[in-house]
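Asker: Kindly generate the corresponding structure for this input.
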Amino acid sequence: MRAIVIPVTGGPEVLEWREVPDPRPGRGEVLIEVAASAVNRADVMQRQGRYDPPPGEPPYPGLECSGVVAEVGENVEQFRVGDRVCALLGGGGYAERVTVPWEQVMPVPDGVSLVEAAGLPEAVCTVWSNVFMLGRLRRSETLLVHGGASGIGTMAVQLAKAFGSRVVATAGRADKLERLRELGADEVINYREEDFAEKVRADVILDIVGAKYLSRNLQALRTGGRLIVIGLQGGVKAEIDLRTLLAKRAAVYGTTLRSRPADEKGAIVRGVVGSVWPLVAAGAVRPVVYAEVPMAEAAEAHRMLDSGEHVGKILLVR
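Answerer: Just a heads-up that it's a prediction; the model follows:
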């Protein structure tokens, strides 16, 4: 088969579409003929040499895909050859075929095309596991989403609104702020012009920035609030004022998804299929697709992501 490989680390130009060994499904695994994948920030970090795949995962980038089941391994009864599926991956989505534990595979939800479905697994599973499972966001509470125009951000806005919460989202351009309003955000903040910590009091904050926002995130939390850090685009080290944390009886969580074992990912996937797929089928939640790029031209898709111009997901299509 062919896949995008990273022979040396560097800019988008290092990505190459090459022939590589065919994968075969092991016990408890599904082989997917890939229709599409999607570009995530983790793929860029892997390209730069800053985020290696977990042990045992394919070396090729790509944390999600959609496609058709081509083969099933031993002890897999939940899926059959020909099923239309999408999957949460530890790597390997930028390829013609990929194997994945069956626990991480989901049926394509009704009303979504096979290609569009590639933009769902990573964003939906990230939001579900962090905002709802860990952050316990409740109806009528307020969610603050940083990086609202990203794939994760656009999904967080939609899901929180669908579950009856108030949503505030940050972005750095007027057109992105307007798109977030269209997706349901109750309030939008231009982080280049306004200080979110002066304007918002949130019960849950989903943060991709990290160190740069830590003190202001704590300021923006309500009593009993939950800060969930899932990215480090603004640095890795910062001081925390424990007096603020104690006074607000707040919690700070740091999480990743890629390195979790299959059973943990499976629990997240089951929650998504049971609680989110009906919303997708009803049209209350949709994948926001910015562009579709041929998979062999993954370098161009990475340039799009690096530019920061996109809103939603950039898909790689076979």
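Asker: rest of the way, CA atoms for contacts and neighbours
Answerer: Noted.
Asker: List the residues that contact Gly294.
Answerer: I think there's a mix-up here, since residue 294 is Pro and not Gly. Going by CA atoms under 8 Å, 6 or more residues apart in numbering, Pro294 touches 316-318.
Asker: Name the member of these with the most neighbours.
Answerer: Counting neighbours by other CA atoms under 10 Å, Leu316 leads the contacts of Pro294 with 27 neighbours.
Asker: Correct me if wrong: that residue contacts Ala36.
Answerer: Yes. If you go by CA atoms under 8 Å, Leu316 and Ala36 touch, sitting 5.4 Å apart.
Asker: Quickly list what's touching both of these two.
Answerer: The contact sets of Leu316 and Ala36 overlap at Met295 (CA under 8 Å, 6+ apart).
Asker: about what we covered before: I'd like to know which of the contacts of Pro294 is nearest to Gly151.
Answerer: Leu316 (14.1 Å; CA to CA).
Asker: Just the element for the closest one, please.
Answerer: Here Leu316 sits within strand 313-317, counting by DSSP states H and E.
Asker: Next, the second sequence, to be compared with the first:
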Amino acid sequence: MKAVFFAAKGGPEVIEVRELPDPRPARGEVLVRVRAAGVNRADLLQRRGLYPPPAGLREEVPGLELAGEVAAVGEGVTALKPGDRVMAIAGGEAQAELAVAHERMLVKVPPSLTFDEAGAAMEAFVTSHDALVTLGGLRSGWTVLLHAVGSGVATAALQLAKAAGATVIGTSRTADKLERARALGLDHGILLGKDEPRFADEVRRLTGGEGAPVVVDFVGAAYAAENVAALAQGGRIVVVGTLGGNKAAIDLSLLMRRRGEVIGTVLRPRPLEEKIRATRLFAKDVLPLLAQGKVKPIVDAALPMARAREAHERLEKNDSFGKLVLTF
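Answerer: I've put the predicted structure just below:
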């Protein structure tokens, strides 16, 4: 098979396409003929040697999600058969013509989704559902503060929050991304300055002084103090990413007075059973919305595997809106 391959640790120039041995499914596993695989910021970190995959997976082959057709099934697999259209999150090695996944990690692709869309769906929607609902406890009528609103996960979180009956306040450093997010249901957009971001006062103004019960943050340290200031009584800050740094100073007395919680989360290193649980919750709550067209994966561009370097360069420049996908 052909696969995206990191020949060394470094910039996009280390990306190659190489021939590798075909994987084989073990008991309970499924071999997938990959048609599309999303590109995520974790791939950029892995390329630089900063985010290794779980044990047993090649560090040189990236990929956290895939969509394709079942090519073969291992012993004991009964829920899927060759030819089924499937999608899944993965610990790694998804950006290849063939990939292996545990039977219970796979979800059937709704007929309404193309492979390109399905390849962009799982990481974004599983992560956002986990952050908003499982960890954030989102309820209808609440306000959600969503940072980096043009990112792949944030475009999914925005749609899920709206589908749940929430009001969404989004932030971005790019006016165009705020405008495009409004087409997905964004209620209020806050354009942030390039240097020192300030948004808490505006969030409190928009919420009548109450603040946001749920904050989903992909930026981290740079936004931490403002997140606490923007939080509602009893609210939760769910930290999904640290693009703006991982060490922050916050006012703990304010967090205490707000009776707030700061919850950190990461999906990839979780034990298999926890990832299966997140996948099953996605299948129950989100898959019907995708099938009905009430939410949709936002694909900025679908590029052939040979253009993987370009996909990494575009993601590093932060030019994309939604997800970049590689096709195989």
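Asker: which residues of structure 2 does the strand holding Leu316 of structure 1 align to?
Answerer: Alignment of strand 313-317 of structure 1 against structure 2: residues 323-327, by TM-score structural alignment.
Asker: now do stretch 218-226 of structure 1
Answerer: Taking TM-score structural alignment, stretch 218-226 of structure 1 hits residues 228-236 over in structure 2.
Asker: Just the buried residues of that stretch, please?
Answerer: Of all the residues in stretch 228-236 of structure 2, those buried under the rule 16 or more other CA atoms under 10 Å are 228-233, 235-236.
Asker: so which pair among these is furthest apart in space?
Answerer: Pairwise over the buried residues of stretch 228-236 of structure 2, using CA to CA, the maximum falls at Ala229 and Arg236, 11.9 Å.
Asker: tell me what the strand holding Leu316 of structure 1 is packed against?
Answerer: strand 29-38, strand 289-294, helix 298-307 (3 or more CA pairs under 8 Å, 6 or more residues apart in numbering; DSSP states H and E).
Asker: One more pass at 6 Å, please.
Answerer: In terms of contacts (3 or more CA pairs under 6 Å, 6 or more residues apart in numbering; DSSP states H and E), strand 313-317 of structure 1 is packed against strand 29-38, strand 289-294.
Asker: what comes into contact with the longest one?
Answerer: Defining contact as CA atoms under 6 Å, 6 or more residues apart in numbering, one finds that strand 29-38 of structure 1 is touched by 25, 64-73, 93, 96-102, 115, 118-119, 314-318.
Asker: Just the angle for it relative to strand 313-317, thanks.
Answerer: 120 degrees (axes from the mean of the first three to the mean of the last three CA atoms, to 10 degrees).
Asker: Tell me the counterpart residues of strand 29-38 of structure 1 in structure 2, please.
Answerer: Using TM-score structural alignment, strand 29-38 of structure 1 lines up with residues 29-38 of structure 2.
Asker: what's the counterpart of Pro121 of structure 1 in structure 2?
Answerer: Using TM-score structural alignment, Pro121 of structure 1 lines up with Met122 in structure 2.
Asker: Surely Gly49 of structure 2 is in a strand?
Answerer: No. Per DSSP: H, G, I helix; E, B strand; the rest coil, Gly49 of structure 2 lies outside any strand segment and is coil.
Asker: Grab the nearest non-local neighbour of it.
Answerer: Lys9 (5.7 Å; CA to CA, 6 or more residues apart in numbering).
Asker: now the one you found: how far from Leu80 of structure 2?
Answerer: Lys9 of structure 2 is 37 Å from Leu80 of structure 2, where distance means CA to CA, to the nearest Å.
Asker: I appreciate the help and will end here.
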